[in-house]
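Undergrad: Following is a predicted model, sequence given first.
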Amino acid sequence: MANIFVSGGTGFIGSYLVKRLVAQHHVVHVLSRQAHAADMPQLRWFKGDITSCEAVKRAMEGCEFAYHLAGYARAWHRDRQYYFQVNAEGTRNIMQAAIEAHVKRVCLVSTAGILPPAENGLPVQETMPLRPELHTTYERSKWMGEQIARSYQDQIELVIAYPTKVYGPGPVDESNSATLMMRDYLLGKWHVIPGNGKGTMDYVFVEDVAQGIQLVMNRGRAGEAYLLGGEPASYDRFFDLLRKLSQVHHPLFHLPVPVIYSITGIEWLKAKLGYRPLLTPEWVRKIPYDWIKSSEKARRELGYHARSLEEGMRYTIDWLRSTCV
């Protein structure tokens, strides 16, 4: 049993990780912007967020290990510097507090989105050269956060996890966009397949990611990063599988990328009036690419495994029908 700090412990992935740690009888310190009742002796809540050095230090005191999952992951913010304030400088606060608290090891949860798209159908590995021109502001800020974390490697052990496209039961919002598409399709509100339908993502079930993050912490080599993916699928296959498993057959049509770009123009006008846009150009330009990733390193070194897309999607459909549909 250990004392373990978790930032982002109330988020989509973080909540699953916290449940695992508590079930394993660890004492978990969770930093949260909201107040929570202390309903479990093993779960200790600390009010604050990662932009506050003092809040981070207070929550991390007495901990042996630290998981850093907190971040701003939405597609838009009226102040672009906010991404860097949270995802980059917030990571600096985590690392400095961990060193001061004599934490043994930090696991930084970044994103596979900073890695390049696949070429010639070959899955991307952790060491592939980046394509910064394809990065969103979110991904640029996450990359910067990783560089900040790595600058402390001579003072503390660091391991890094790169989850791919995470889906499953949880908040149905931008952080869980694959599940959001599934929900809206089941409700008859989603009728679009992005682009020509051939663009590919690597979909991974949220429980498998939480397990993988813990494996990275426990078994990962210091200084190494590990991709945590599941199964690649084109947009066409994703929706074909959704139709098959749900037995729901709403009409769907391909929406060309140039048309989607034109929609973002309208969305940006809305943003200037203070409304949150549904789409941004920097996310749209990622649609045509193949974002196939290889989790071979995590499988080989950590014993990581993930369920099939069909199994995870079936579970998610059942959950959506019991809660949201």
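TA: Cool, the structure landed.
Undergrad: For the rest of this, base every contact and every neighbour count on C-alpha atoms.
TA: Noted.
Undergrad: Let me know whether Q34 touches K47 as I believe.
TA: Yes. With contacts defined as Cα atoms under 8 Å, Q34 counts as touching K47 at a distance of 6.3 Å.
Undergrad: how close does the nearest residue to Q214 once chain neighbours are set aside get to V206?
TA: Distance criterion Cα to Cα, 6 or more residues apart in numbering; nearest residue to Q214, sequence neighbours excluded, is L17 at 7.6 Å. Computed with Cα to Cα, to the nearest Å, the distance linking L17 and V206 is 10 Å.
Undergrad: E100 - how many residues pack around it?
TA: Applying the criterion other Cα atoms under 10 Å, we find 12 residues in the vicinity of E100.
Undergrad: quick one on the thing from earlier: so the residue nearest to Q214, which of the three states?
TA: When the structure is reduced to helix, strand and coil (DSSP: H, G, I helix; E, B strand; the rest coil), L17 reads as helix.
Undergrad: give me the element V30 is part of.
TA: V30 is part of strand 27-32 when elements are defined by DSSP states H and E.
Undergrad: For that strand, buried residues please.
TA: Going by neighbour count (16 or more other Cα atoms under 10 Å), the buried part of strand 27-32 is 27-32.
Undergrad: Then stretch 84-101?
TA: Within stretch 84-101, the residues that count as buried by 16+ other Cα under 10 Å are 84-99, 101.
Undergrad: Tell me which stretches of the stretch 1-150 of the chain form strands.
TA: Listed in chain order, the strands of the stretch 1-150 of the chain (DSSP state E, counting those that start in this stretch) span 3-7, 27-32, 43-47, 65-68, 105-109.
Undergrad: for comparison:
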Amino acid sequence: MRVFVTGGTGFVGANLVRLLLADGYAVRALARSTSRLDNLQGLDVEVVKGDLRDPNLTSLMQGCEAVFHVAAHYSLWQSDREMLYQNNVLGTRNVLAAARQAGVDRTVYTSSVAAIGVGANGLPVDETYQSPVEKLVGYYKQSKYWAEQEAVQAAKTGQDVVIVNPSSPIGAWDVKPTPTGDIILRFLRRQMPAYVDTGLNLIDVQDVARGHLLALQKGKTGDRYILGHQNLTLKSVLDQLAHITGWPAPARSIPAWIPLSVAWIDEKVLAKLGKPPAVPIDGVRMSMQYMYYDPSKAVRELGLPQTPIKESLRQAVNWFVERGYAELP
């Protein structure tokens, strides 16, 4: 089977491409002309140049039986509101329309738990839960909600679309890195003297990739599946990193108003004076919530693997160190 992948140069996409190749699929990957191709080097992949909003996507998909739409623009900067809408919402609309016109049998759309929202009092939520869009923190989460609605509407009109909602993946090929990878890197670089009391759901990125393929093979049209594993406090994650590396974890937490104040000054004041902002307001606001999820539907219906998180953290640490992002003692 020949499959078309958007976002193959990114973290989840690069792991998905490797899995597809290992399982015998032929892969055609969409990449912008400005994209770094490091994650695809040495792979037997047909790379085609284009953008999510290109009118010629249909022709690029010709001959493919399935589409994995993994690509998305990720930004927590409030100034990127329009870019998030253009790429995530209109880009998804264009990809789905192109897949339909190209006669693609099934599309797997990569949403995010960001589109679902968070439960009250830190309680885990499943696929049946939905925060009102106005309560989703930041334009990124809201753009992922509206992008997912494009997939839902496409399925309602008869297109074969399955939705997957990854939580926070960790592992190899996190080149940018992602926000979760950045936590690991800042720990490795000894740049985390304290932590914020928050929690998140972690999953091995290879399990996320497998979840995409399982969704293609077993998913129900129009359904969404949370691709997650273990709910952990940030302190627990840092303690596990300490055990892996031998370095002490930060021992004290700081109240959220401190980084929130720094972020407000950074983004609202210094950025207007020409200084590139370093701390996004919406990123701090997200950290004030416990982002816990229940992935049991994907485990039960798809057979989603659940690799132990400590093993996944170790793989992430080794990958960052091997590629010179950080050093171990």
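TA: In hand now; what should we look at? Since the structure is predicted, the reported quantities are computational estimates derived from the model, not experimental observations.
Undergrad: Mind checking the TM-score on these two?
TA: Superposed pair, TM-score by TM-score structural alignment, normalised by the length of structure 1: 0.91. Supporting alignment: 319 aligned residues with a Cα RMSD of 2.2 Å.
Undergrad: export the strands of the stretch 1-150 of structure 1 to TSV and tack on distance to M144 of structure 1?
TA: As requested, those are arranged in TSV below (distance: least, Cα to Cα, whole Å):
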stretch	distance to M144 of structure 1
strand 3-7	18
strand 27-32	22
strand 43-47	26
strand 65-68	15
strand 105-109	12
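Undergrad: With P123 of structure 1 as the reference, name the closest of the ones you listed.
TA: Ranking the strands of the stretch 1-150 of structure 1 by proximity to P123 of structure 1 (Cα to Cα) places strand 105-109 first, at 20.5 Å.
Undergrad: Tell me roughly how far that closest one lies from structure 2 on average.
TA: Between strand 105-109 of structure 1 and the corresponding residues of structure 2, superposition yields a mean separation of 0.5 Å, by mean Cα distance after the TM-score superposition for structure 1.
Undergrad: Okay, angle between that strand and strand 3-7 too, please.
TA: With axes from the mean of the first three to the mean of the last three Cα atoms, to 10 degrees applied, the angle from strand 105-109 of structure 1 to strand 3-7 works out at 30 degrees.
Undergrad: Identify the farthest-apart pair in the buried residues of strand 27-32 of structure 1.
TA: Maximum pairwise distance in these, criterion Cα to Cα, is 15.8 Å, between V27 and S32.
Undergrad: The stretch 151-300 of structure 2: helices as residue ranges?
TA: Along the stretch 151-300 of structure 2, counting by DSSP state H, counting those that start in this stretch, helices occupy 179-188, 205-218, 234-245, 257-264, 281-287, 296-297.
Undergrad: The stretch 1-150 of structure 2 now?
TA: Secondary structure of the stretch 1-150 of structure 2, counting by DSSP H, counting those that start in this stretch: helices at 11-22, 57-61, 81-84, 91-101, 138-156.
Undergrad: Can you list the buried residues in the second one?
TA: When you say that, I think you mean helix 57-61 of structure 2. 57-58, 60-61.
Undergrad: got it, and the last one?
TA: By neighbour count, and taking 16+ other Cα under 10 Å as the criterion, the buried residues in helix 138-156 of structure 2 are 138-152, 154-155.
Undergrad: thought D208 of structure 1 was touching L309?
TA: No. D208 of structure 1 is beyond contact range of L309, at 11.5 Å (criterion: Cα under 8 Å).
Undergrad: Pick the most buried one from the helices of the stretch 151-300 of structure 2.
TA: The highest mean neighbour count among these, using mean count of other Cα atoms under 10 Å, belongs to helix 205-218: a mean of 23.
Undergrad: so what secondary structure elements neighbour it?
TA: In terms of contact count using 3 or more Cα pairs under 8 Å, 6 or more residues apart in numbering; DSSP states H and E, helix 205-218 of structure 2 is assigned the packing partners helix 11-22, strand 106-110, strand 161-166, strand 168-170.
Undergrad: picking that back up, same list (the buried residues of helix 57-61 of structure 2) but as JSON lines, adding distance to I281 of structure 2.
TA: Compiled in JSON lines, those are given as follows (distance: Cα to Cα, whole Å):
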{"residue": "L57", "distance to I281 of structure 2": "35"}
{"residue": "T58", "distance to I281 of structure 2": "38"}
{"residue": "L60", "distance to I281 of structure 2": "38"}
{"residue": "M61", "distance to I281 of structure 2": "38"}
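Undergrad: on that earlier part again, turn the helices of the stretch 1-150 of structure 2 into TSV, including distance to V70 of structure 2.
TA: Written out in TSV, the entries for those read as follows (distance: least, Cα to Cα, whole Å):
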stretch	distance to V70 of structure 2
helix 11-22	6
helix 57-61	15
helix 81-84	15
helix 91-101	10
helix 138-156	12
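Undergrad: Now do the contacts for the spatially closest residue to P277 of structure 1 that is not a sequence neighbour.
TA: Counting by Cα to Cα, 6+ apart, the nearest residue to P277 of structure 1 once its immediate chain neighbours are dropped is E267, at 4.9 Å. Taking Cα atoms under 8 Å, 6 or more residues apart in numbering, we find E267 of structure 1 in contact with 277-280.
Undergrad: quick one on the thing from earlier: out of the helices of the stretch 151-300 of structure 2, which gets nearest to G10 of structure 2?
TA: Using Cα to Cα as the measure, helix 205-218 is the one of these that comes nearest G10 of structure 2, at 11.6 Å.
Undergrad: For that closest one, give me the average deviation versus structure 1.
TA: Once the two are superposed, helix 205-218 of structure 2 sits an average of 0.9 Å from its aligned residues in structure 1 (mean Cα distance after the TM-score superposition for structure 1).
Undergrad: quick one: contacts of that helix?
TA: Among residues not part of helix 205-218 of structure 2, those counted as contacts by Cα under 8 Å, 6+ apart are 12-13, 15-16, 19-20, 68, 106-108, 162-164, 166, 169-172, 227-228, 298, 301-307.
Undergrad: Equivalent analysis for stretch 5-23 of structure 1, please.
TA: When contacts are taken as Cα under 8 Å, 6+ apart, the neighbours of stretch 5-23 of structure 1 outside the stretch itself are 27-32, 42-43, 50, 59-60, 63-71, 170-171, 175-176, 206-207, 209-211, 213-214.
Undergrad: what about V175 of structure 2, distance to G10 of structure 2?
TA: Shown here: V175 of structure 2 relative to G10 of structure 2, a distance of 7 Å by Cα to Cα.
Undergrad: Neighbour count: the two, which is higher?
TA: For V175 of structure 2 against G10, the residue with the higher neighbour count under other Cα under 10 Å is G10, and the figures read 26 against 18.
Undergrad: Would you check that R74 of structure 1 makes contact with E174?
TA: Yes. The pair R74 of structure 1 and E174 qualifies as a contact (Cα under 8 Å) at a distance of 6.0 Å.
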